[in-house]
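Peer 1: sequence unknown, structure follows:
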């Protein structure tokens, strides 16, 4: 049985993935999510965790926020770290921050907080979720009661995997699906 290990920046990403991965992964694939204390901790941890991981049939997925970094440079930096381990990983960059993915599915956010936010998707500012300057701050303005970890728990299970308008979310889902199909064929 294939096992996927997700190395993520923080606990809120872990909580979101717990809500969405069962919708993405075939039942025959198990997964484990290892949260870190921010991007520096994640980057320091990658080589140790991957090099020391000796469980057969394990594949890795690294999920890192872009924040203000250049996407291509960040991905190359992570790829160099992974290459040192002699193992492979799917690397996905969350454009800006995790909250961009929430703006990609305002229906899920609406359901999670019992507030109709779907009309916001028509506004120019929110049309392309990955281009929102500070999505965490924007979400806090719209939903003042939103907390990162509990919000991820609330929103994740409600997300529609195939209808999210965030390109980085779609790339993440596509990468995970591609990784698992290779092993199932």
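Peer 2: Everything's here; your move. Quick caveat: nothing in here was measured; it's all calculated off a predicted structure.
Peer 1: every contact and neighbour count from this point should use C-alpha atoms.
Peer 2: Will do.
Peer 1: got the end-to-end distance for stretch 151-160?
Peer 2: 16 Å (CA to CA, to the nearest Å).
Peer 1: which residues touch that stretch?
Peer 2: If you take CA atoms under 8 Å, 6 or more residues apart in numbering as the criterion, stretch 151-160 is touched by 12-13, 15-20, 102, 105, 107-109, 111-112.
Peer 1: among those residues, which one has the most neighbours?
Peer 2: Most neighbours among those, by other CA atoms under 10 Å: residue 13, with 28 neighbours.
Peer 1: I figured it was touching residue 98, is that so?
Peer 2: Yes. Counting by CA atoms under 8 Å, residue 13 does reach residue 98; the two are 7.1 Å apart.
Peer 1: what comes up buried for the longest strand belonging to the chain?
Peer 2: Taking DSSP state E as the criterion, the chain has its longest strand at strand 58-65. The neighbour-count check on strand 58-65 (16 or more other CA atoms under 10 Å) flags 58-65 as buried.
Peer 1: likewise stretch 126-140?
Peer 2: With burial defined by 16+ other CA under 10 Å, the residues of stretch 126-140 counted as buried are 126-130, 132-133, 135-136, 138-139.
Peer 1: grab the two from those residues that are most spread out in space.
Peer 2: Pairwise distances across the buried residues of stretch 126-140 (CA to CA) peak at 15.9 Å, for the pair 127 and 136.
Peer 1: wait, doesn't residue 61 sit right on residue 91?
Peer 2: Yes. Residue 61 is within contact range of residue 91, at 5.8 Å (criterion: CA under 8 Å).
Peer 1: excluding sequence neighbours, find me the nearest residue to residue 102.
Peer 2: Using CA to CA, 6 or more residues apart in numbering and skipping the chain neighbours, the partner closest in space to residue 102 is residue 109 (6.6 Å).
Peer 1: here comes the other one, which I'd like you to weigh against the first:
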């Protein structure tokens, strides 16, 4: 099975580049994958069958055209995997249904898997607190103890409070989407993901991602 994985940005690319062989096995033995990062999540275009704007590199804006292209060339041993953050959306099912409509707009439909990190990808790290402890031995124990798994609670901010020198306060003035914050998130991914045990992760949204990929590997030939 070959996975074409669409993600929001560099943090997800860094994380999955480390975790994929833990989830589906060593690259090319026999499964393969390619991870495509974008410039944030963006929003779906009003016209799902129109051409995307060339200067918009966000994931959702380009999703309809990418699915059409994949549908025209992909075989039954290939699948598009869409990984998004739920962020502050209140209804995960409604969000998923909106995304399935994009597939419905394609004349030729590729295999398609939608997975949503709740609230954000950083929830996956909280799902393996031992990995956080190994990557950041001086972590704030109270923050980890108080965290409610996969809660919509400002997840990356909680992680910053737990592991970043000076806590969240030292980063807040940069703004959530600033280059500095994105770079810090990438660094956290690079340090924590190598220590993660994908079999024992306590994040429901991570387990859903892991098991979704594995189901397709079991059906491949």
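Peer 2: Received the coordinates, thanks. This is a predicted model, so every value here is computed, not measured.
Peer 1: between the buried residues of stretch 126-140 of structure 1, which is nearest residue 168 of structure 1?
Peer 2: Relative to residue 168 of structure 1, the closest of the buried residues of stretch 126-140 of structure 1 is residue 130; by CA to CA it sits at 7.1 Å.
Peer 1: what lines up with the closest one in structure 2?
Peer 2: In structure 2, the residue paired with residue 130 of structure 1 according to TM-score structural alignment is residue 150.
Peer 1: ok, longest helix in structure 1?
Peer 2: In structure 1, ranked by residue count with DSSP state H as the criterion, the top helix is helix 167-184.
Peer 1: average distance between the one helix or strand residue 92 of structure 1 maps to and structure 2?
Peer 2: Residue 92 of structure 1 is part of strand 89-94, with elements assigned from DSSP states H and E. Its matched residues in structure 2 lie on average 0.7 Å from strand 89-94 of structure 1 after superposition (mean CA distance after the TM-score superposition for structure 1).
Peer 1: what stretch of structure 2 does that strand fall on?
Peer 2: Mapping strand 89-94 of structure 1 onto structure 2 (TM-score structural alignment) gives residues 112-117.
Peer 1: re the thing from before, name the next helix or strand downstream of the longest strand of structure 1, please.
Peer 2: From strand 58-65 of structure 1 onward toward the C-terminus, using DSSP H and E, the following helix or strand is helix 71-83.
Peer 1: counting by contacts, list what that following helix packs against.
Peer 2: Helices and strands touching helix 71-83 of structure 1, by 3 or more CA pairs under 8 Å, 6 or more residues apart in numbering; DSSP states H and E, are helix 39-52, strand 89-94.
Peer 1: contacting residues around the residue nearest the centre of structure 2?
Peer 2: For structure 2, residue 83 is the residue whose C-alpha lies nearest the centre (CA atoms, centre = their mean; 4.3 Å). For residue 83 of structure 2, the contact set (CA under 8 Å, 6+ apart) comprises 5-8, 114-117.
Peer 1: 7 Å instead?
Peer 2: By CA atoms under 7 Å, 6 or more residues apart in numbering, the contact set of residue 83 of structure 2 is 6-7, 114-116.
Peer 1: by neighbours, which of these wins?
Peer 2: residue 7 (25 neighbours).
Peer 1: how much space between the counterpart of residue 60 of structure 1 in structure 2 and residue 3 of structure 2?
Peer 2: Under the alignment defined by TM-score structural alignment, residue 60 of structure 1 corresponds to residue 80 in structure 2. To residue 3 of structure 2, residue 80 of structure 2 is 6 Å away according to CA to CA.
Peer 1: ditto for residue 14 of structure 2
Peer 2: 16 Å.
Peer 1: hmm, back to that, can I assume the match of residue 130 of structure 1 is in contact with residue 119?
Peer 2: Yes. Using CA atoms under 7 Å, residue 150 of structure 2 is in contact with residue 119, at 6.0 Å.
Peer 1: now do stretch 148-156 of structure 2: everything it contacts.
Peer 2: Contacts for stretch 148-156 of structure 2 (CA under 7 Å, 6+ apart): 88, 118-120, 122-123, 127, 203.
Peer 1: ends of that stretch, what's the gap?
Peer 2: Taking CA to CA, stretch 148-156 of structure 2 runs 13 Å from one end to the other.
Peer 1: ok, stretch 123-139 of structure 1 next?
Peer 2: Counting by CA to CA, you get 14 Å between the two ends of stretch 123-139 of structure 1.
Peer 1: also stretch 3-16 of structure 2?
Peer 2: Length of stretch 3-16 of structure 2, first residue to last, CA to CA: 12 Å.
Peer 1: please apply the same query to stretch 194-206 of structure 2.
Peer 2: End-to-end distance for stretch 194-206 of structure 2: 15 Å, by CA to CA.
Peer 1: again, but for stretch 101-118 of structure 1
Peer 2: With CA to CA as the measure, the first residue of stretch 101-118 of structure 1 is 14 Å from its last.
Peer 1: what's next to it, contact-wise?
Peer 2: Contacts for stretch 101-118 of structure 1 (CA under 7 Å, 6+ apart): 126, 129, 154-155, 158-159, 164-166, 169.
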